[in-house]
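**Q** I'll drop the sequence and a predicted model, then ask my questions.
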Amino acid sequence: MAPARLFADTLVLLRGGGDLATGAVARLVRAGFPVVVLELPRPLVVRRTVAVATAVLQGEITVEDLHARRVDSAATAVRLAREGVVPVLVDPEGATLPHVRPTVLVDARMAKRNLGTHQTDAPLVVALGPGFTASEDCHAVVETARGHFLGRVYWRGQALPDTGTPGLVQGYGRERVLRAPVAGTVQALVEIGDMVQAGQAVALVDGEAVHAPFPGVVRGLIADGTPVPAGLKIGDIDPRGVREHCFTISDKALAVGGGVLEAVLTWLNTQRTAT
């Protein structure tokens, strides 16, 4: 029996459609689960080329073999999800939850704190990263910190605390992240996938330039015209300079997605064993 038929009645809803969330979407859809995504009206996504959230801004986006489309109703979202499309609804408050009625809810907003997710939101509630306690405000937590525990599923306790420092890539850590120097509107000067040199201006925020700290490829850049607060992450430079990496789901996102898929399958197996 095809996986899509096995899991057609197990609807998964993700709150958040960023690059890590998209790793989970990919794992779930490929395994045959229908998936619906809720997003902000103006997603603050940096790795836009590999995030289903970009469908909010563009109407639709294809990430590898995933096709995501912005929709305007819960009914349309559920129908498309069962057809293998990834519907993205603008619903930051989760008002459509009672209408979608997911079997599984995944909080993938990566806020580093709980924005109001409860175990009662769905039969199975999974959360990504720090800010949640498994068995208290959700059923399971998936580790998002790079290292030995990346992608691990915790059924009790918490993920590792946020250090605020990205993992090292060719010796670069914190420097890889571009942040808004002031509050204002972003004006992009380059495109994702462009090669840049050290000191090159990649964007303006309220007229103030944001420069590349070293040579590399622009792996992520927030959408042109996005209003941002000072200090917000608006870009990502990859010193490896591999352009293909800008357009494919990362190893980290797939590892986190694997943890989400494990949590869902483990829970389903437990439910079926219990009956």
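**A** Ah, there it is. Remember, predicted model here, so these are calculated numbers, not experimental data.
**Q** going forward, measure contacts and count neighbours with C-alpha atoms only.
**A** OK.
**Q** what about Glu244, how many neighbours?
**A** Counted with other C-alpha atoms under 10 Å, the neighbours of Glu244 add up to 10.
**Q** Is the residue nearest to it when sequence neighbours are not counted in a helix, a strand, or coil?
**A** Distances taken as C-alpha to C-alpha, 6 or more residues apart in numbering place Gly193 nearest to Glu244, at 7.9 Å, with adjacent residues excluded. Here Gly193 is recorded as coil under DSSP: H, G, I helix; E, B strand; the rest coil.
**Q** second one coming, line it up with the first:
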Amino acid sequence: APLVIALGPGFTAGKDCHVVIETKRGHSLGRVIREGEAIANTGIPGIIAGIGRERVIHSPASGIFSSDHKIGDLVTKGEVIAHVGETEVHASLDGMIRGLLNSGLSVPTGFKIADIDPRGLEADFTTVSDKAKAIGGSVLEVLDSFLAKR
């Protein structure tokens, strides 16, 4: 391909792709990397309203994931938001569901299955996030530069 753009860690610009876009929140978010790699994945989610790890929910067991909830639902800490097989999955905090697997998927223990935004209604899941805008803007910048040289 004449131009390959990779997002986040796991890719090396100049080897796996032409350009890597940094996806880690912070001062480097959206940085265009033309040589080298993005910051390694720490496994620690970005802090939102002072909360990091607690907002990401991982499967407590292996099995088939199911949930009657949907993205945008408000939940309270301790509420059952899903099941993996017969095992209940509880909300880790009060907030809005921002990420949720589709029911029917088979998941292993420890797999990321949900994300709760502690900002609640303020989260506004119907709009593009600041992170997505930064990454998308960088991709557009790379494409614009590439097309201008053709």
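**A** Yes, it's here. Computed from a prediction, not measured in an experiment: that's the story for all the values here.
**Q** I'd say the residue nearest to Glu244 of structure 1 and Leu221 touch.
**A** No: under the criterion of C-alpha atoms under 8 Å, Gly193 of structure 1 is not in contact with Leu221, lying 9.7 Å apart.
**Q** which one of the two has more residues nearby?
**A** Leu221 (27 against 22).
**Q** what residue of structure 2 takes the place of Ile237 of structure 1?
**A** Using TM-score structural alignment, the equivalent of Ile237 of structure 1 in structure 2 is Ile116.
**Q** How much space separates its match from Lys131 of structure 2?
**A** Distance of Ile116 of structure 2 to Lys131 of structure 2, computed by C-alpha to C-alpha, to the nearest Å: 16 Å.
**Q** and the two? which has more neighbours close in?
**A** Neighbour count, other C-alpha under 10 Å: between Ile116 of structure 2 and Lys131, Ile116 has more, with 27 against 15.
**Q** Return the distance of the closest residue in space to that one that isn't next to it in sequence relative to Ile57 of structure 2.
**A** Nearest residue to Ile116 of structure 2 in three dimensions, chain neighbours excluded: Ile97, at 4.5 Å (C-alpha to C-alpha, 6+ apart). Taking C-alpha to C-alpha as the measure, Ile97 of structure 2 falls 11 Å from Ile57 of structure 2.
**Q** In structure 2, what stretch matches stretch 31-39 of structure 1?
**A** Using TM-score structural alignment, stretch 31-39 of structure 1 pairs with nothing in structure 2.
**Q** swap in stretch 158-169 of structure 1?
**A** Counting by TM-score structural alignment, stretch 158-169 of structure 1 sits on residues 37-48 of structure 2.
**Q** From the chain's centroid, how far away is that stretch?
**A** 10 Å (C-alpha atoms, centre = their mean, to the nearest Å).
**Q** The residue nearest to Glu244 of structure 1 corresponds to which position in structure 2?
**A** Aligned counterpart of Gly193 of structure 1 in structure 2: Gly72 (TM-score structural alignment).
**Q** wait, isn't its match in contact with Arg98?
**A** Yes: if you go by C-alpha under 8 Å, Gly72 of structure 2 and Arg98 touch, sitting 6.2 Å apart.
**Q** Give me the common contacts of the two.
**A** Phe125 (C-alpha atoms under 8 Å, 6 or more residues apart in numbering).
**Q** residues near the counterpart of Ala91 of structure 2 in structure 1, how many?
**A** Aligned by TM-score structural alignment, Ala91 of structure 2 pairs with Ala212 of structure 1. Here the number of neighbours of Ala212 of structure 1 (other C-alpha under 10 Å) works out to 24.
**Q** Perfect, that will be all.
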